[in-house]
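Participant: predicted model and sequence below, questions to follow.
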Amino acid sequence: MWSRRLAIGAVLLSLAFLIFRDGPTGHPPPVRAAVAPERIRVPAQPAIVSRAAWHADESIVKEEAQYTGAARAVFIHHTNNGNRYDCDDAPEMLRAVQSDHVNDEGWDDIGYNFVVDRCGTIYEGRAGGTTRPVRGAHTKGFNADTVGIAALGTFTDPATPVPQPMLDAIERIAAWKLRPGTDPRGEVVLVSTNSESLYPKGNSADLQVISGHRDSYGTDCPGDALYAKLPEIRERTAALRRAVSGSPDLLPATTVARKHPAER
């Protein structure tokens, strides 16, 4: 037994000698405490009126929400409603849009992920959770990994003024929902999933990160007046992201994604 202990002691003494010989001279470096990964700084989630608050008709929703990847692009729409509405009437107008999308268009639910009114109020559109990457039904061929934002109104006439609060709301959503590493002023390559779009199924499309509906489908949506505002929307969205991150494309540090409560 003693010989066995002596053998073990000799091995430990040899290891200690090797560590001392190969180690750096001078004082050893201090032991650093573990540092939690830096959280990605993104614009705060804007205030959003829930489906429950605008009394979405859940009885007509045909299927549960589907989910895709984080938003690589945003598509801007208009709803073709009148423009001179009282903003208190926006919930009723949204219910009419939902009914049209489900009962007339045959979709599962309202197609847009978000709708904004002329007063700048943001409404939850399609069901599934505002913080989650809900697959919309707003842009044929390009609903995956995108967000659809609709302006409540009609902007076909180039002379139609687009209310600034409405533009501000669109920019807040885009700055919040676009995934890290995406510059709102840049371009993105998306693959079409529907030949009814401007791009046959399976073909790649070079699009602006913030595009109008007409960029991917044969329509005048979101109207000439709102479409002309897209360069301004891109710049102001980039500025919102830069304000919290120092970079418009939010180049991420290592982070751990937080799960939505429904996923826990």
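Facilitator: Received it, and whenever you're ready, just let me know what you need.
Participant: rest of the way, CA atoms for contacts and neighbours
Facilitator: Fine.
Participant: would you map the helices across the stretch 51-200 of the chain?
Facilitator: With helices called from DSSP state H, counting those that start in this stretch, the stretch 51-200 of the chain shows them at 51-54, 90-99, 164-177.
Participant: residue 60: which of those is closest?
Facilitator: When the helices of the stretch 51-200 of the chain are compared by C-alpha to C-alpha, helix 90-99 sits nearest residue 60, at 7.9 Å.
Participant: how about that closest one: buried residues?
Facilitator: Across helix 90-99, burial judged by 16 or more other C-alpha atoms under 10 Å covers 90, 91, 93, 94, 95, 96, 97, 98, 99.
Participant: now stretch 180-190
Facilitator: 180, 182, 183, 184, 185, 187, 188, 190.
Participant: hang on, the earlier thing: the buried residues of helix 90-99 into CSV, with extra columns for distance to residue 148?
Facilitator: Listed next are the buried residues of helix 90-99 as CSV, based on distance: C-alpha to C-alpha, whole Å:
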residue, distance to residue 148
90, 18
91, 18
93, 18
94, 15
95, 17
96, 18
97, 14
98, 14
99, 18
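Participant: check the burial of residue 145 by counting its neighbours.
Facilitator: For residue 145, the count of nearby residues is 20 (other C-alpha atoms under 10 Å).
Participant: swap in residue 44?
Facilitator: Neighbour count of residue 44, defined by other C-alpha under 10 Å: 14.
Participant: alongside the first one, take a look at this:
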Amino acid sequence: MQLLRRRGYRSAAALAVLVLLGATALWLNPSGAPPGTASSSSERKRAHRALHQGPRPAIVPRRAWHAESVDTAPGARYAPSVKAAVIHHTSTPNGYDCATVPRTLRDLYAGHAYGRHWDDLGYNFLVDACGTIYEGRAGGVDRPVIGAHTKGFNEGTVGIAAIGTFTPGESVPEPMLDAIARLVAWKLGPRGPDPRGSVTLVSTHDEARYPKGTKAVLPVVGGHTDGYPTRCPGAALYAKLPDIGARAARIQRR
């Protein structure tokens, strides 16, 4: 009898310990989800957003192509975020040796900073035929720098210039398309819109296609011509913009 009582006592004590451990586990993980899994809606949303962040591509910094600096240039200005990518072409000759691109960038810089008095390159980034991405306008490649590339829609957009001329009949190099897509996938960020879709932007200038103050629905991956009356980025490259958007979406795992 005493042996049974001792066994019963031990069983009751063990049961009490199990109940206490269960209560503690529930307090630590109230959702009841297995350890290591998302236990709240906000955590699941954060995990979902993280899937849409494209990795940062390799970018050649300004100092590598010997960018000058306008002495009177004001500091960089920043938008809250990047909502769209505006694709340009530089209207410079095709068929170049990619080793000569830094010299081309310096010539473009002189034309923008001094010839047009923009204080710097208008484009945030430039991409050559070999798929090399160059930092353009100063201010930090990982920040939403406001460029001088699309009058009326500079704020909240990233200006990406394809080095070359892409009028009808020209071919767009595959490495260039791939690099632009990777850059778009990264710059739009995890909270950015789907590269295959559209976005509403407010015009800030009457010389744009839309008068100042107008809400314009534009492609997330669009051309200079979408927001400003110009033929840039050329018909050949413009026709590739849906493909660039689709590539960027795949990179973002959408």
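Facilitator: Sure, I can see it. It should be emphasised that the depicted structure is a prediction, and the values quoted were computed from it without experimental measurement.
Participant: kindly reformat the helices of the stretch 51-200 of the first structure as CSV containing distance to residue 31 of the first structure.
Facilitator: What follows is those, written out as CSV (distance: least, C-alpha to C-alpha, whole Å):
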stretch, distance to residue 31 of the first structure
helix 51-54, 52
helix 90-99, 59
helix 164-177, 38
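Participant: would you mind finding the match for residue 109 of the second structure in the first structure?
Facilitator: Correspondence of residue 109 of the second structure to the first structure, assessed by TM-score structural alignment: residue 98.
Participant: what do you get for residue 248 of the second structure?
Facilitator: With TM-score structural alignment as the criterion, residue 248 of the second structure lines up with residue 237 in the first structure.
Participant: kindly report the same for residue 131 of the second structure.
Facilitator: Residue 131 of the second structure maps onto residue 120 in the first structure, by TM-score structural alignment.
Participant: from what I can see residue 133 of the first structure touches residue 69, true?
Facilitator: Yes - using C-alpha atoms under 8 Å, residue 133 of the first structure is in contact with residue 69, at 6.1 Å.
Participant: anything in contact with each of these two?
Facilitator: Common contacts of residue 133 of the first structure and residue 69 (C-alpha atoms under 8 Å, 6 or more residues apart in numbering): residue 145.
Participant: same drill for these two, tell me which one is more crowded.
Facilitator: residue 133 (21 against 13).
Participant: could you find the closest non-adjacent residue to residue 69 of the second structure?
Facilitator: residue 120 (7.4 Å; C-alpha to C-alpha, 6 or more residues apart in numbering).
Participant: do you know how far the one you found is from residue 215 of the second structure?
Facilitator: Computed as C-alpha to C-alpha, to the nearest Å, the residue 120 of the second structure to residue 215 of the second structure distance reads 28 Å.
Participant: so who does the corresponding residue of the first structure for residue 176 of the second structure touch?
Facilitator: Under the alignment (TM-score structural alignment), residue 176 of the second structure pairs with residue 166 of the first structure. Going by C-alpha under 8 Å, 6+ apart, residue 166 of the first structure touches 116, 117, 118, 119, 120, 121, 151.
Participant: count the residues that sit near the fourth one.
Facilitator: The local packing of residue 119 of the first structure (other C-alpha under 10 Å) involves 17 other residues.
Participant: for the aligned partner of residue 194 of the first structure in the second structure, give its distance to residue 188 of the second structure.
Facilitator: When the second structure is aligned by TM-score structural alignment, residue 194 of the first structure is paired with residue 205. With distances taken as C-alpha to C-alpha, residue 205 of the second structure is found 24 Å from residue 188 of the second structure.
Participant: so between these two, which is more surrounded?
Facilitator: Counting neighbours by other C-alpha under 10 Å for residue 205 of the second structure and for residue 188 shows that residue 188 has the greater number, 27 against 18.
Participant: the more buried one corresponds to which position in the first structure?
Facilitator: Matched to the first structure by TM-score structural alignment, residue 188 of the second structure sits across from residue 178.
Participant: my read is that its match contacts residue 69, right?
Facilitator: No - the pair residue 178 of the first structure / residue 69 is not scored as a contact, 10.7 Å apart, by C-alpha under 8 Å.
Participant: now do the shared contacts for those two.
Facilitator: By C-alpha under 8 Å, 6+ apart, no residue touches both residue 178 of the first structure and residue 69.
Participant: verify the contact between the match of residue 109 of the second structure and residue 113 for me.
Facilitator: No - between residue 98 of the first structure and residue 113 there is no contact under C-alpha under 8 Å: 11.6 Å.
Participant: spatially central residue for the first structure, please.
Facilitator: With distances taken as C-alpha atoms, centre = their mean, residue 177 lies nearest the centre of the first structure, 2.5 Å away.
Participant: just checking, that residue touches residue 69?
Facilitator: No - assessed by C-alpha under 8 Å, residue 177 of the first structure is found out of contact with residue 69, at 11.3 Å.
Participant: secondary structure element for residue 217 of the second structure, which one?
Facilitator: Using DSSP states H and E, residue 217 of the second structure sits within strand 215-219.
Participant: mean per-residue distance, that strand to the first structure?
Facilitator: Compared with the first structure after the fit, strand 215-219 of the second structure shows a mean deviation of 0.6 Å (mean C-alpha distance after the TM-score superposition for the first structure).
Participant: so the following helix or strand past that strand matches what in the first structure?
Facilitator: Beyond strand 215-219 of the second structure in the direction of the C-terminus, DSSP H and E gives the next helix or strand as strand 221-223. Here strand 221-223 of the second structure aligns to the first structure at residues 210-212, judged by TM-score structural alignment.
Participant: roughly how far out does that stretch sit from the chain middle?
Facilitator: On the basis of C-alpha atoms, centre = their mean, to the nearest Å, stretch 210-212 of the first structure sits 13 Å off its chain's mean C-alpha point.
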